[in-house]
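Engineer: This is the structure alone, sequence omitted:
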């Protein structure tokens, strides 16, 4: 593990050594100092309140998960912003990550531009998606039915459950979700969760 610098660094918490090294190389080429940790326990054990920067954490690691680490970090004096990366993403995991104010939730293999943009947002101290929200249509552009569907999506209800609550078919739910994502500029459900979370669920 490289000693973190007092200027803003990227702290990579990932059990896969090849992913750690690849991220470190990518970020070093972009001018970011990096500090590497193989598990959440090592990172939290070394963390001090004077560290500055952004944390990139994998969800699935031996011992404490990335989401559990994020929850612990939210209560730490350093209050470092966190970007969650995962090869096993699902809506429930995304919802939990954003509940603890993740900067982003990115599925592997991830787009480098998306990751770098998330790091920049975290370094700048912006809300999770404030920069992106400024370029996207307002949630008020959604119809009443679309707002109802979005509220249930954010709560983690699946298509069948949404259909049962609203009296529509799962296929119709899928159509509504597709329209919502188009209107809000979301590329996937994880990004839709990020947009809704950053807006304080006003879209619902």
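Structural biologist: Received, thanks. These figures come from a predicted structure and were not determined experimentally.

Engineer: CA only for contacts and neighbour counts going forward, please
Structural biologist: Fine.

Engineer: what comes into contact with stretch 29-49?
Structural biologist: 1-5, 8-17, 20, 24, 27-28, 61-66, 69, 73, 76-78 (Cα atoms under 8 Å, 6 or more residues apart in numbering).

Engineer: Swap in 7 Å and give it another go.
Structural biologist: If you take Cα atoms under 7 Å, 6 or more residues apart in numbering as the criterion, stretch 29-49 is touched by 1-4, 9-15, 20, 24, 61-62, 64-66, 69, 77-78.

Engineer: My reading is that residue 102 is in a strand; is that accurate?
Structural biologist: No: assessed with DSSP: H, G, I helix; E, B strand; the rest coil, residue 102 is coil; it does not lie in a strand.

Engineer: That one: neighbouring residues, count only.
Structural biologist: Residues contacting residue 102 under the criterion other Cα atoms under 10 Å number 28.

Engineer: Not counting its neighbours along the chain, what's nearest it?
Structural biologist: residue 82 (5.2 Å; Cα to Cα, 6 or more residues apart in numbering).

Engineer: I'd like to know how far that neighbour sits from residue 66.
Structural biologist: Distance of residue 82 to residue 66, given as Cα to Cα, to the nearest Å: 10 Å.

Engineer: of these two, who's got more company?
Structural biologist: Neighbour count, other Cα under 10 Å: between residue 82 and residue 66, residue 82 has more, with 31 against 26.

Engineer: so the more buried one makes contact with residue 52?
Structural biologist: No: counting by Cα atoms under 7 Å, residue 82 stays clear of residue 52, with 11.9 Å between them.

Engineer: Flag every buried residue along the longest helix along the chain.
Structural biologist: As assigned by DSSP state H, the longest helix anywhere in the chain is helix 170-184. By neighbour count on 16 or more other Cα atoms under 10 Å, the buried set for helix 170-184 is 170, 173-174, 176-178, 180-181, 184.

Engineer: and the next helix or strand after that helix with helix 170-184, angle?
Structural biologist: Scanning forward in sequence from helix 170-184 by DSSP states H and E, the next helix or strand is helix 189-198. On the basis of axes from the mean of the first three to the mean of the last three Cα atoms, to 10 degrees, helix 189-198 is oriented at 60 degrees to helix 170-184.

Engineer: Where does residue 132 sit: helix, strand or coil?
Structural biologist: Classified using three-state DSSP, residue 132 is helix.

Engineer: want to compare, so here's the second one:
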């Protein structure tokens, strides 16, 4: 199995002929493609999951439009890169979607090379999201191993407070702060304060609602 088979491209378009031609093109380049004839069909089977591919959405469809589908997916926390397919009259709408986080859009008619390049870029973005999610998961696991006191020290360290200040705030000795700090750093798998700050900040950006 090739590397590209590990990912899935979801195509949502009401034009059967267009879907068939796109599937033929993408499968000939060894991509796995799942088609949906309308937004409601895709949404019915949508489950939040790790980012392992991208979405190609027709921006204007009967019923729920591609733009409405995108907005609904955003509300549900979807982070898969989205490529919109648009006609000339819908370009301003597609531009606004990109400003709100969509990955790219292609105006019909487009050539195969443009589509394949857009997909490659979207999949590269998806790989980065997957890596970020894995790092956030590891950070969360490590945070769970900290004692209450170690967590208190961590919070103050990433605020840039010196050991003496931390000792005064927590009512403990500087030596005790140093001991907790050393254990906390070991558990977090970091060697410097800069690494600690970068790790925790990245985690909180990935999971803003996490109680970290």
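Structural biologist: Great, that's in hand. The model shown is predicted, which means the values in this text are computed figures rather than measured ones.

Engineer: before we move on, back to that, from residue 195 of the first structure, how far off is the residue nearest to residue 102 of the first structure?
Structural biologist: Distance of residue 82 of the first structure to residue 195 of the first structure, computed by Cα to Cα: 16 Å.

Engineer: same deal with residue 67 of the first structure?
Structural biologist: On the measure of Cα to Cα, residue 67 of the first structure and residue 195 of the first structure end up 19 Å apart.

Engineer: Same question for residue 154 of the first structure.
Structural biologist: Residue 154 of the first structure is 10 Å from residue 195 of the first structure, by Cα to Cα.

Engineer: More neighbours: the two, which one.
Structural biologist: Using other Cα under 10 Å, the more surrounded residue of residue 154 of the first structure and residue 195 is residue 195, with 26 against 22.

Engineer: per the alignment, the more buried one corresponds to what in the second structure?
Structural biologist: In the second structure, no residue is paired with residue 195 of the first structure, using TM-score structural alignment.

Engineer: Spell out the residue ranges of the strands in the second structure.
Structural biologist: 8-12, 32-36, 53-58, 82-86, 104-107 (DSSP state E).

Engineer: Average offset of the third one relative to the first structure?
Structural biologist: Translated: strand 53-58 of the second structure. For strand 53-58 of the second structure, the mean deviation from the first structure after alignment is 0.6 Å (mean Cα distance after the TM-score superposition for the first structure).

Engineer: Packing partners of that strand?
Structural biologist: Contacts defined by 3 or more Cα pairs under 7 Å, 6 or more residues apart in numbering; DSSP states H and E place strand 53-58 of the second structure against strand 8-12, strand 82-86, helix 112-144.

Engineer: what angle separates that strand from strand 82-86?
Structural biologist: In terms of direction (the same axes, to 10 degrees), strand 53-58 of the second structure departs from strand 82-86 by 20 degrees.

Engineer: got the contact list for strand 53-58 of the second structure?
Structural biologist: Residues from elsewhere that reach strand 53-58 of the second structure (Cα under 7 Å, 6+ apart): 7-13, 66, 80-86, 122-123, 126.

Engineer: ok, now with 6 Å
Structural biologist: By Cα atoms under 6 Å, 6 or more residues apart in numbering, the list of residues contacting strand 53-58 of the second structure from outside reads 7-13, 66, 80-85, 123.

Engineer: Quick check: the farthest pair among these?
Structural biologist: Between any two of the contacts of strand 53-58 of the second structure, the greatest separation by Cα to Cα is 21.5 Å, found for 7 and 66.

Engineer: Aligned counterpart of residue 148 of the second structure in the first structure, please.
Structural biologist: Counting by TM-score structural alignment, residue 148 of the second structure has no partner.

Engineer: Run a quick neighbour tally on residue 148 of the second structure.
Structural biologist: Neighbour count for residue 148 of the second structure, taken as other Cα under 10 Å: 10.

Engineer: can you check residue 144 of the first structure too?
Structural biologist: Residues lying near residue 144 of the first structure (other Cα under 10 Å) number 12.

Engineer: Would you mind measuring from it to residue 14 of the first structure?
Structural biologist: Applying Cα to Cα to residue 144 of the first structure and residue 14 of the first structure gives a distance of 42 Å.

Engineer: and if you look at residue 31 of the first structure?
Structural biologist: Taken as Cα to Cα, the span from residue 31 of the first structure to residue 14 of the first structure is 20 Å.

Engineer: More neighbours: those two, which one.
Structural biologist: residue 14 (26 against 10).

Engineer: mind listing what the more buried one touches?
Structural biologist: 38, 58.

Engineer: how near is it to residue 35 of the first structure?
Structural biologist: Counting by Cα to Cα, the gap from residue 14 of the first structure to residue 35 of the first structure is 11 Å.

Engineer: swap in residue 131 of the first structure?
Structural biologist: From residue 131 of the first structure to residue 35 of the first structure the distance is 26 Å (Cα to Cα).

Engineer: higher neighbour count, these two?
Structural biologist: Set side by side, residue 131 of the first structure and residue 35 show more neighbours around residue 35, with 19 against 13, by other Cα under 10 Å.

Engineer: Give me the aligned partner of the more buried one over in the second structure.
Structural biologist: Aligned partner of residue 35 of the first structure by TM-score structural alignment: residue 34.

Engineer: Turn the strands of the second structure into a markdown table, including distance to residue 156 of the second structure.
Structural biologist: Listed next are the strands of the second structure as a markdown table, based on distance: least, Cα to Cα, whole Å:
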| stretch | distance to residue 156 of the second structure |
| --- | --- |
| strand 8-12 | 43 |
| strand 32-36 | 47 |
| strand 53-58 | 39 |
| strand 82-86 | 39 |
| strand 104-107 | 41 |
